[in-house]
Structure formats: C-alpha cells, structure tokens
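S.K.: No letters, just coordinates:
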C-alpha cells in the first residue's frame, strides 16, 4: 500500500485511536503495525474476526485481560536457565491466569453465538494452572517468598525470629539499666547493616566493647553492637544467610519449571496480545458507532451516511457516495471551505480502514472495495526546501502515481490542475482525467474549473458532483450532491453582502452567455433537486403515517380475533362438558350392555362397542387456536433481546437470544434454552431501544450490562450499606448462576473491613457459592472477594 497515501489520509491517527483501546502492550504493538491488505479473502477474514469480537463484547462485556503483561524476555531467560525474581514469577502466574480466563470467556460466548475464528485463536492456548498454583504457593501477591515455600525456609525464618527476639530482649534489658542510660544518647535499639546496635556517647566507647557499626555526622554518637550480643548477632547472620540461600534455591526451582514451558507460554503471550488487538478493533468500532461493511473486489463502492472518523460526531456531516456502477469517476466542484477535501478524505480513509479489518463509521448496507492501491494527491504541498511550487508539487505526485495505477486502484485528486494558468490548468486536468479513466481505475477529483463540468457531462462513466451551498445564509452545508455540478455563487454572494447593483450588473455583463446559461441550468437542476428532496421527505412522512395506521388496524384486528377466539373457546368448552357428560353416560351404558351380554350370552359384537366409543370421542371439539399477529408486520417483528410468549408452551414467557436465520429462534426460558419456530412466538412487550451499553444504578453501586443485558463478572458494592450490599449480592449471585458464570468478583473496598466481613459471612451460607477468597495479586487484594459458584 502507498505509504504517502496513508500519511495524507491520516491513517496513522486511526491507529493511535486503536492502540488506546488495547489492554496489553503486545496488543498495542499489533495495533501500531496494522496495515491495509489488498487481498479480498484476507480482508474478509479480518472483518469476520472483528465482527465476532464485536458481537461477543456486546454479549459478555470486555474480555478479562487485566494483569496480563509482556513476559517474553523473562520466559527467554528462564528457558536459558536463568533465575527469575519473585515479581517476575508472579507476572508469569498472572499471564497463565489471563490465558485461562480468556479461554473461559470465549468458550462461554461460543455456547450462545457462533464465533469460530475466535475459538480457533484461543483453542491452542495451554492450561498451565499447576505451574500457576505452584508459583502462588511459594510467592504472595506482593512478590515476597512465603514461609510455606519449603520446610527449610520456614525453619530458617523461625530461627531468625527467635534470634531477633533474644537480641532485643538482651539489649532492652541493657538500656533499661540506670547506669547504662547515662552513657547513651537515646535509650533505644536500632539497626545498622542488619546488626542490632545502641547509640552510645563517644566517651563511653570502651565501656561496652563489641563492634562500632556506624557513627553520627559529628562523631559524638557511636552505634555499637555490644559484646554481650555479638555472638547472638553472628548466629542471626548465619540464619539470614540460610534464608537467602533457600530463597535462591526456591526461585531457581520455580524458574526451571517456567523454563520447561517457556516456548509455549511465549507463544500464548503473543496470541493473547493478538486477541487483545482484535477486541481493540471491536471497541474502536463501538466508540465510532461503526458498522461492518460488505466488501468486493469489483471496484464497487457505496457509502451511506459516511462520517469522517477524525471529526467530532456533533460536527461531522454525513455523505452518500456511490462509485463503480454506472460511473467510475466523480468530478466534485464547488467553493473553498465547502467540504470537498473532507469528502475526498472520507472515502479514502474509510477504504483503508475496511481493508485493515476495521468497521467504518457509516450506516448499515455500506459497500467498500478492496483496492490494490490507493493514491492521494491532497492539499497544498509546496516545498520551499525543494524549490517546488504548488503546481510543481502536484505534478510530481501525479507523475509518481501514473506508473503504478492499475484498473483496481482508487485515485483521489484534490484541486486538479490548480496553481497555474486557468486555461492550461483545465486542459491538463482533462488530459490527466482522460488518461486515468482510460486505465479503468476509480477516480474522485475536486476542481474549480468550469471546463471540467462539461467534461464530466459529456464523458460516459464520469459524473458531476458538488458541495451544497446555501446562498441565503452565505454558508456551505457540507453535503455532497452527486449528479449536480457546482455553480458559481460569487455574484449572488457579492449582492447579498451589499455590493452596489451597478457593479453586479456590469460583472454579469462581462460573463459570457455560455457561462450564464450553464449557471442558470445548474440553478434549475439544484431547484429541481430541492423540490424532489422535499417531495421525498413528504412521501416518507406519508409512508410513516400509513405504517402507523396499518399497525393500529392490525392491533384492532388482533383484538377482535382474540375476543372472537375467547367466545368460541367458551362455547366449545361448554360443548366439551356436555359431550363429556354424554360420554360418561355412554360408558355406563356400554358397561351395562357388556355385562348383560356376558350374563345372558347375547351376541353383542365387541368391535361394534369399540366403534361406538370412537365416534363419541371424535364428537369432542378441538381447542381453538388463539390468533397470532401476521408474520412480517412490524408490530410482530422479533429480534434478539425481545421478551416473547411461546404459544406451544401455553404462553410461557422467555427472551430471544438470537435468530438462527432458518425461521427459528433460540429462546431463553428460565435456565433452559430451546429452538422455537418464529411463527410460534409473539412479542410480550414493546421492544425498547438499545444502546451499545447501559448501566443500572442502585445507591451508588453499579452493575454494568451490555447490549444483550448479560451479567458481568464483577459487582461494585462500594458506597453501600451492608443491608443494601447483601440484597444486591443475593440478586447478582442468582443472575450469575443462571448465566453459568464460574467465578465472580465482589468489589467492596478495604475501608474498616465491616462490609467485607458481612459479605463474606453472607457468602458462607449462600446456596450458589462453592468457595470464596480475597482477591489475589492483580485482582484487587483485600478490596475484592472472589466467589466460586457451584
């Protein structure tokens, strides 16, 4: 891909935004090196995996990458036999936990939606939980080696604590002596160089013996280890050396265990970073309200309400562009500051984004093409250093393009032919356009030259376009109008600004008849377009009104049919009761006949009795079916997330998880999911509009929900009372249990510990909780309780 076009179209700024959404350093590296692909199959694969991540994040929330760092250098050292420090080993344990959590996250999502590409990415990740458990058994969350790491370490530390206690007792007894206190600067025990010392006045040095380990700046105070504790200090030093030696042995052993799996873990570290990068693409799409574009390799492009991703949402004006169908080149004319350049950049940048596997900020149904090259000559690029004028700079860029442009290229030209004599510039512009059009590439060019309007009008496959300008307000609207050439607004603007009428008339007389005719024709076209737009809007309003009336009539018809069915049901129920009564009487008669036949040896045929009974059973009327809304009507449209009634289950209510595309829907009924024909469903309530993510707030505690209202892995209880927290936790655990979450995080903060103690006491008795513990290193420590569900 042309690097100059990437720079000109500000593709690097999109990558900067993308890196901000990556949670890991490897994910940020992947985002920073993303480049567009010219291979259609590769582009479709990139978009497909981005779409899977987008749907999964909407269903399950953001993936759990917390605590995962780049530990590839540490793994390489362990592989070569080097010893890792406690904090480095803990980072590896966090990586192993992150691998397991991401695999579980994807597996849980795969049970509800199809995400084969993400499953393929996480399937090779190894489960090294035994190694993680061994590291956590030996090292705590703060990176300190625990006593439980080995019996030898526990014994050494026990000896250290005993030795320190004996030394302190002896020194405390010494400094409490009245005769000794006058020799001390202060009656305290301190430490110098891992040795316990007391601060002695310089003149009493000989009284204590022992070793001087330090002195004050003035020399008046000596920090002495008295001879009475010298042997105890030496013994304590030996125990500390034993402790350090045992810690080094433990770290070497753990490092060797890591080294055995170093290659696999390094590969998983990179894979996890790549998965993070994919979810960063999904998060960028959500932030831009972007959609999945349809891709093709036939040069066809159709953007619906496309928005430049670097312009704030409230300021950007959407544009509609089609290219590659009836015409392969668009010539955009209009005044400066009208938005021509922004429209040019929007088409180019969105094409680059789609070819990189990114969603594009446009409406559903947008189509983009995979080009083998995108070439852009945009902006005033005159270079003083290279002694190039604006014209020379444009020509240099164009010459560099012409040798590389193919029929599968997209060429974007801003102010074509500008910077020189108008006559020569327009002629050169037409010649360049004709050459590029002959190659068969896709072209969007902007210009001020009116001669190019005639060229676009007369040339097959080329169409005029313009940026709309409101003469009444003397301001551009920034809307791209394809099919309407730009008109000159200079005289109209001058008149509106108050230029004398005589000057306006004189200027109009200087304009040639042809130019006036063209301007009048363009004005007429624009007027017709406005009228057609107004009529289209009126027709749209009428269509909406008719649709509303149709829904109202459908509702009335449905109510009528429902009432009719109810009356029929009542009548038939009465008939069923009558027939049932008759049936009972008939059974009694048949029984009497059979008894009579047996007693009197009468020749009553058994099959005749059975046939009579069958006719009685058939006389019972069938239960009337309740009416259903017509399929296809908007009032009956059913989508994911809707609450529905299932007719075949007696009107049982449930929620639609997804539509399978084969006329069936997967419906969640309590803890059970089942496939049900769409025709067997009815909306139970009006569908509420959804947003990318919404939050349910309760007394300063929040439970975040995604588009599908799924349950998050954590509940924030900070700021609530204990009673409020218990109610919220009870409801949350029920929802988490129904959502098959194996582990949840209850965030209660550290504080006084009252909230933590109350929550843990509640968890101890809860029916869904198998076990609970405080958060580990990287999980929030004592501020979080981790509950494992049954």
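M.R.: Arrived safely, thanks for sending. Note that the coordinates shown come from a computational prediction; the quantities given were computed from them, not determined experimentally. Numbering: from 1, shown residues only.
S.K.: CA only for contacts and neighbour counts going forward, please
M.R.: OK.
S.K.: Next, count neighbours for residue 236.
M.R.: For residue 236, the neighbour count with other Cα atoms under 10 Å is 23.
S.K.: can you check residue 89 too?
M.R.: By other Cα under 10 Å, 25 other residues sit near residue 89.
S.K.: How about it, nearest residue that isn't a chain neighbour?
M.R.: Distances taken as Cα to Cα, 6 or more residues apart in numbering place residue 135 nearest to residue 89, at 6.9 Å, with adjacent residues excluded.
S.K.: could you list every residue that touches that neighbour?
M.R.: Applying Cα atoms under 8 Å, 6 or more residues apart in numbering to residue 135 gives the contacts 89, 90, 93, 254.
S.K.: after the helix or strand where the first one lies, next one along is what?
M.R.: Here residue 89, judged by DSSP states H and E, is contained in helix 86-110. Going down the chain from helix 86-110, the next helix or strand is helix 116-122, by DSSP H and E.
S.K.: and that following helix, which residues are buried?
M.R.: For helix 116-122, burial by neighbour count (16 or more other Cα atoms under 10 Å) applies to 117, 118, 119, 121, 122.
S.K.: I figured the fourth one was touching residue 271, is that so?
M.R.: Which is residue 121. Yes. Shown here, residue 121 and residue 271 form a contact pair, counting by Cα atoms under 8 Å, at 7.3 Å.
S.K.: Second structure follows, compare the two:
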C-alpha cells in the first residue's frame, strides 16, 4: 500500500493513539510498525485477536505487563560472548517473571472464546531455573547480593569489619583533636577514609594527604594510624569486585545458553502487548469489530470519525460496493464532504490493520490492495504548479495504478479550471475508475455531476445536509439525494430582496431550475419517509411490548392452572390413602374375628391386592381433560357390561342395577356399589342364546372369575374345569383364576396340561405372591 495515503488520511495519528495504549516498550515499538494487511485471511485473523483480547479486558480487566522490558540488546551482547552487568541480568530475570505471570493469568481465564490469545501465551517458555538463579544473585535494586556465593559473603563481612574499625579510630580523632579539624566528620577520598584537617595542623596529625579544599585551608588526610586498615579494606574491595564479576560472568553464560527461547519470549510478549493495545484502543473508541470481505463491500452504520471529539463528530451511514460502485457527494463548502472521504478511507486502513472501528455492530468493510486519495491543496511552489496541475498530476498517477481491488477518494474532482471543462474531466475520470471496477467516492461542486449520478447504474448521488433555517451544515450524509443549491434561500434569510432573487432565478436555465426542484422534492420525500419510519418504530416497539406482556400473563395463567391441578391431585391422593387405610383396618378386623370360616386365604389376598392398587392415576392436564370428557356419558349401563372404576383405576363387571344412577360392580373377589359418574364402560355384554346354566362350585347366580378345585378328586376336578372354562368364555372373561392349592402338585400339573390342550386358553401362569402364588394358575382366554 502506498505510503502517502497514511499522511493524507492522518493514519499516523491513529498510530500515536495506539502507541499510548501499549504497556511496554516492546509493544510500543510494535504499534509504530503497524501497516494495513492486504490479505483477507490475515485481516480476519488480526480482527479476531483484537476482539478476543477485548472480551478478556471486559470480563477480567487488563493483563499484567508491568515488569516486562526490552532485553534484546543484552541478548545480542551475550550471544557474541559479552557479559552483562547486574542491572541487565535483573532485566532478564524480570522479563522471565513477567512472562510467567502473564502466561499464568491467561491460562487461568475462564473465557473459552479466546483460542488465539491462549495459543500465543502457550508458546511462552518459562525458564524457571534461569529466573531462580538470577533472583538468588541479584536483588530488586540491581545489586549482587551477599548470598550469591559463600566467598562473596566472607569478603563483604571482612569489608564491613574493616570499615567499622577505621570509623572507630577516626571517630577517636574527631573527639580528641577536634580543634585541629575543619569539621568533626569522617569522609572518603579516593575510596579511603580521611579527616578534614586544618592546614596549620598538618604536621600534628601526620599521614597521607589525598585532597584539599579549593581554598587550600583544609587538607583531607589519612592518618598514619589507619593507613594499614585502609590498605586491607582496599584489598578486600578488589577481591569483592573480582568475585562479583565472576558471578555476573556465570549468569551471563547461563543467559547465553537460553538466548533462543528468550528471544522467542520477547517476540511473543511484544505481540501480546500489541494485541491488548489494539483492544484498549477499541474500548476507548467504543468501537466494533467489522465483518471483512474481499468483494469491495462497505456498509457501516453510525460511523464516527475517530480523530474528532465527541462534541464535534456526527455519525453517518455509508454503503458502497453492492448496488453501486461510486458515490458522488455534492453540497456546500464546510459541509463535511472531505471529512466523509477521510472517514471511509481511515476506517478502511484501521480495519485492515486489525483495529476495530467506531461504528455500530454488524458493520462491513472491504480489504483493498491499495487506497488512493487526492485530497486538499497539492499546489507546489517549488514545482511552479497550479492547484489544478498539482491535482491532475496526482490523479494521473492514481489512474495508472487502480484495479478492481482499489479504493479511490477524490476531493473536489475537476476543480481549479473552467467549470465546463472541469465537469467534463470529472465525469471522464469517474467513468475510467468505474470501468476498472474500483470503488470510488468523489466530492464536487459541479451541478453537471448530479445528472451524471442518475445516468449511471453503478453511480449514486449523495449530499451533506444543510439547515437553511440556521444557515449551518448538519454534517449528515444523505445517500441517494444530490446536494441542492441553497444560494437563493440563504440570500433570502440574510435579507436580500425578493426582486433581486426573482431576477436571479430568471437568469438561470430551466434545466437547472428543474433539477433543483427535483432535488427539493427528493429532499422533502426523504424527510417525510424519516418521520414515517420513526412513527413505525414507535408502533413496533409498542406492539413488541404488548406481545411480551401478553406472553407473560399467559405463562402466569398456565403456571397457576398447573398449580391448581397439582393441589387437586394431592387432595385426591390423600383421600384415597385415607380410604385405603380405613379399608385395611376393616379387613384386618374381619380376619381377626374369623366370623366367616368359608372365606379362603386367596380371597383375602385378592382383596388386599385391590386395596394396594387403589391409587389415583395422576396424569397431565391434557389427559385429565380428555378423561373427564369420557366419563360424562349418558349411555345406559346394564348387567354384564365390563366397566372401569375411575376412582380406583380397576376393571370390573356390573352384576346388579340398584337404580338408574347406582350399580353393583364385581371387582375381583369384591362387590361394591358405584355411582354411574364413576364408571366408564369398556365392553358391552354380548347377547347369547339361552342355555341351561351350569353351576360351578361357589356360584349360585353367575359365573365367578375363579374356580376353586381344592379337595376335589383329579377326575372330578378336570370335568368341573372343562365346564367352567366354557361358561367363563360365554361370560366374556379375559382372565380367570384356577385355585388348585399346592399339595402334591398333581392337581396343578393337571390344570396346566389342560391349558396346553384347550384351544381357547392363550396362556397359563402361576399367580403372584398376592394372588396365591403357585397355588393358583391364571388362564388368559381368547
């Protein structure tokens, strides 16, 4: 991309804002090298990085970059065999600590949608051993610590001992010979402890003179008494320097061994700081991530110029590249046409650089191979070129380079020469650019270009709105509406007489008048459409609110209905449980009284089973409603009808009609009176021819659902069983119980053999524990 466009569109000011957002010198250097990418995949990747970092900042705050510095010069020196001082070694240790801290912070994030950031953080190499070695040798002030080696500790102990001895001796001089001293202090000259002695007492003190004051009245003398101690101290300090140099040399060698991973860490940290700087800039601009394409489509809503303050900027909607490839903007000076040009160009450069743009979510921007602009006064005194010549020189260069992957911005196209010729040139230039399928936005004053926009399918007119009432531009861009001349209206508002204005109108051509009238009509239609749109939006919001209120009320009603059903079910369940408990008590009492000796054990088991199954059938609301409809029937019930007892969820047979609303029903071994509303007919009794009634043991008026063969001889039992099965089939039973007892098992075996041979018996199985177990066989009849 051509370098000139950065200064023309003031992209360097965006770079400056981005640099301020970086936390480290590494990141700042990276921001200053930022250039737009021209490959769609690269741009999309950079935009994704920025957006993921922005989500992290919003949810967790900024990442820790504080202790990270640029160590590349140090790495370069150790890589060629040089040694680092303590401060440089400390910077390496700090970078390792900062890298480890940053990696841990990113890994601990609970944000799953940041794979690109996590991937970069994963490439940081901790180098824990090297960091530990540096921290064990150098303190936070950049000084080699005593603990760096045992020898250094010993040397520094010796130094402190000698220093204390020298101070003590010199302190004695300051007390006993204070009159000989210019000041009762101990000071240092040439790394040796000395006293400030008056000139006249030089011989009295004795020793070595290391320095004197500017006046010569004070001599800085090392008394003879401490010369030896100072010599010992100097030797110890020399040993200290040798040991410190050795320690730093070893640390430098350790750092040199890890130059490659350290260099990679520097690159990763610089890149991460760069990414988070882009995210912080997006947050400060209240920007959004654009959807990028390589089809030349620009579609932004409420876009704001990023270099204008909030009280100056006006948001605009801009669309280009789908229905039309060129926009021709007309309107008065200072109306914002140039700002609009720069806005589109600057948003494009920002988006292609991985920066989010100040616009609404869902904006779309294109990736161009190049962006060209001819904006501003390009007059060159040195080249003796006029404004027109300078512009044409730039335009000629642009026309030679444009392709279908180019965005072109022309400001005041064709200006600076004869209006008629300038307008013709402007239209020819626009035709050339449009024919090459480039995207172009141009501003102009020429009224001829208004008609040009209507005569080209790929070109659309636009204007910058002007408020005639206030005589000020609103800076709003109006796509599809050409700018109208406001000279007459402005003159009228400023007090020019109507006669003069009417005379001026008569001097202009009818075609110009027609165009202006058309533009005024379009402008009026636009304003009316905006009013209708606003009214429709209000109505839509009210309708949405009403819909939400109705849905809320409906949900509350459904919840309330469900609660009522649950309460009713619970109440019914409690009632049945109570009845079951009472019935259980009655059965228990009867059993204990043993009043009816003929009552057999399996009959008690049958009754107990009936009680156990007497539970409410709790169903969904819809099923209950359907069941209620089924129970409300006016059908007549008759003896022999197979029915369902809705209250007990049991099947039985009507054995007696008590009255029209009450029936006696046989359920297993029990008979009970049931209301008609609690019965549902399952099967009506089929009429049969009159046959002599066969009496079965235990039956006097009808066929029971079971046959008791206990105590019978085998042959008699088989004859009774054969007759009983015939009558059970005539009675319409589906299942019957044959009670044969356990005994020797011969009778049970005979019953089961009988079942295998009878063609109307589908299956035979022993009863459950509560039905008599192996002492009963249940036949299923067909």
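M.R.: Good, I have the coordinates. All figures in this text were calculated on a predicted structure; none of them were measured in a lab.
S.K.: out of the buried residues of helix 116-122 of the first structure, who's nearest residue 516 of the first structure?
M.R.: The shortest approach to residue 516 of the first structure among these belongs to residue 117, at 60.7 Å (Cα to Cα).
S.K.: how much space between the closest one and residue 552 of the first structure?
M.R.: In this view, residue 117 of the first structure and residue 552 of the first structure are 45 Å apart by Cα to Cα, to the nearest Å.
S.K.: cool, and residue 664 of the first structure?
M.R.: 27 Å.
S.K.: try residue 48 of the first structure
M.R.: On the measure of Cα to Cα, residue 48 of the first structure and residue 552 of the first structure end up 40 Å apart.
S.K.: just residue 20 of the first structure next, same as before
M.R.: Per Cα to Cα, residue 20 of the first structure is found 48 Å from residue 552 of the first structure.
S.K.: What of residue 683 of the first structure?
M.R.: 16 Å.
S.K.: before we move on, back to that, look at residue 664 and residue 552 of the first structure and report which has more neighbours.
M.R.: Shown here are residue 664 of the first structure and residue 552; by other Cα under 10 Å, residue 664 has more neighbours (17 against 13).
S.K.: In the stretch 301-450 of the first structure, what residue spans correspond to helices?
M.R.: Secondary structure of the stretch 301-450 of the first structure (DSSP state H, counting those that start in this stretch): helices located at 340-355, 390-402, 422-439.
S.K.: which residues in the second structure does the second one align to?
M.R.: In this case it means helix 390-402 of the first structure. Helix 390-402 of the first structure falls opposite residues 387-399 of the second structure when the two are matched by TM-score structural alignment.
S.K.: Then stretch 442-462 of the first structure?
M.R.: Aligned by TM-score structural alignment, stretch 442-462 of the first structure falls on residues 439-459 of the second structure.
S.K.: In that stretch, which residues are buried?
M.R.: By neighbour count with 16+ other Cα under 10 Å, stretch 439-459 of the second structure contains the buried residues 439-450, 452-453, 458-459.
S.K.: mind checking how far it is from the chain centre?
M.R.: Computed by Cα atoms, centre = their mean, to the nearest Å, the chain-centroid distance of stretch 439-459 of the second structure equals 43 Å.
S.K.: and if you look at stretch 512-526 of the first structure?
M.R.: 51 Å.
S.K.: Check stretch 477-491 of the first structure too.
M.R.: On the basis of Cα atoms, centre = their mean, stretch 477-491 of the first structure sits 39 Å off its chain's mean C-alpha point.
S.K.: residue range for it in the second structure?
M.R.: Under TM-score structural alignment, stretch 477-491 of the first structure corresponds to residues 474-488 of the second structure.
S.K.: Which residues outside that stretch are in contact with it?
M.R.: Outside stretch 474-488 of the second structure, the residues that touch it by Cα under 8 Å, 6+ apart are 314-318, 329-332, 335-336, 340, 450, 460-468, 501, 516, 519-520, 522-523.
S.K.: Setting the sequence-adjacent residues aside, check what's closest to the aligned partner of residue 190 of the second structure in the first structure.
M.R.: By TM-score structural alignment, residue 190 of the second structure lines up with residue 193 in the first structure. Among residues not flanking residue 193 of the first structure along the chain, residue 213 sits closest, at 7.4 Å (Cα to Cα, 6+ apart).
S.K.: you'd agree that neighbour is up against residue 230?
M.R.: No. Residue 213 of the first structure sits out of contact with residue 230 when judged by Cα under 8 Å, with a separation of 11.9 Å.
S.K.: equivalent range in the first structure for stretch 239-259 of the second structure?
M.R.: Per the alignment by TM-score structural alignment, stretch 239-259 of the second structure matches residues 242-262 in the first structure.
S.K.: hmm, what's the outermost residue in the first structure?
M.R.: In the first structure, counting by Cα atoms, centre = their mean, residue 600 sits farthest out from the average C-alpha position, at 86.1 Å.
S.K.: For residue 591 of the first structure, see how far away that residue is.
M.R.: To residue 591 of the first structure, residue 600 of the first structure is 14 Å away according to Cα to Cα.
S.K.: Repeat that for residue 16 of the first structure.
M.R.: Distance from residue 16 of the first structure to residue 591 of the first structure, by Cα to Cα: 89 Å.
S.K.: and what of residue 280 of the first structure?
M.R.: As for residue 280 of the first structure, its distance to residue 591 of the first structure is 79 Å (criterion: Cα to Cα).
S.K.: next structured bit after the longest helix seen in the first structure?
M.R.: If you go by DSSP state H, the first structure has its longest helix at helix 513-600. Reading on from helix 513-600 of the first structure to the C-terminus, the next helix or strand found by DSSP H and E is helix 606-618.
S.K.: whereabouts in the second structure does the helix or strand following that following helix align?
M.R.: Reading on from helix 606-618 of the first structure to the C-terminus, the next helix or strand found by DSSP H and E is strand 643-646. Using TM-score structural alignment, strand 643-646 of the first structure lines up with nothing in the second structure.
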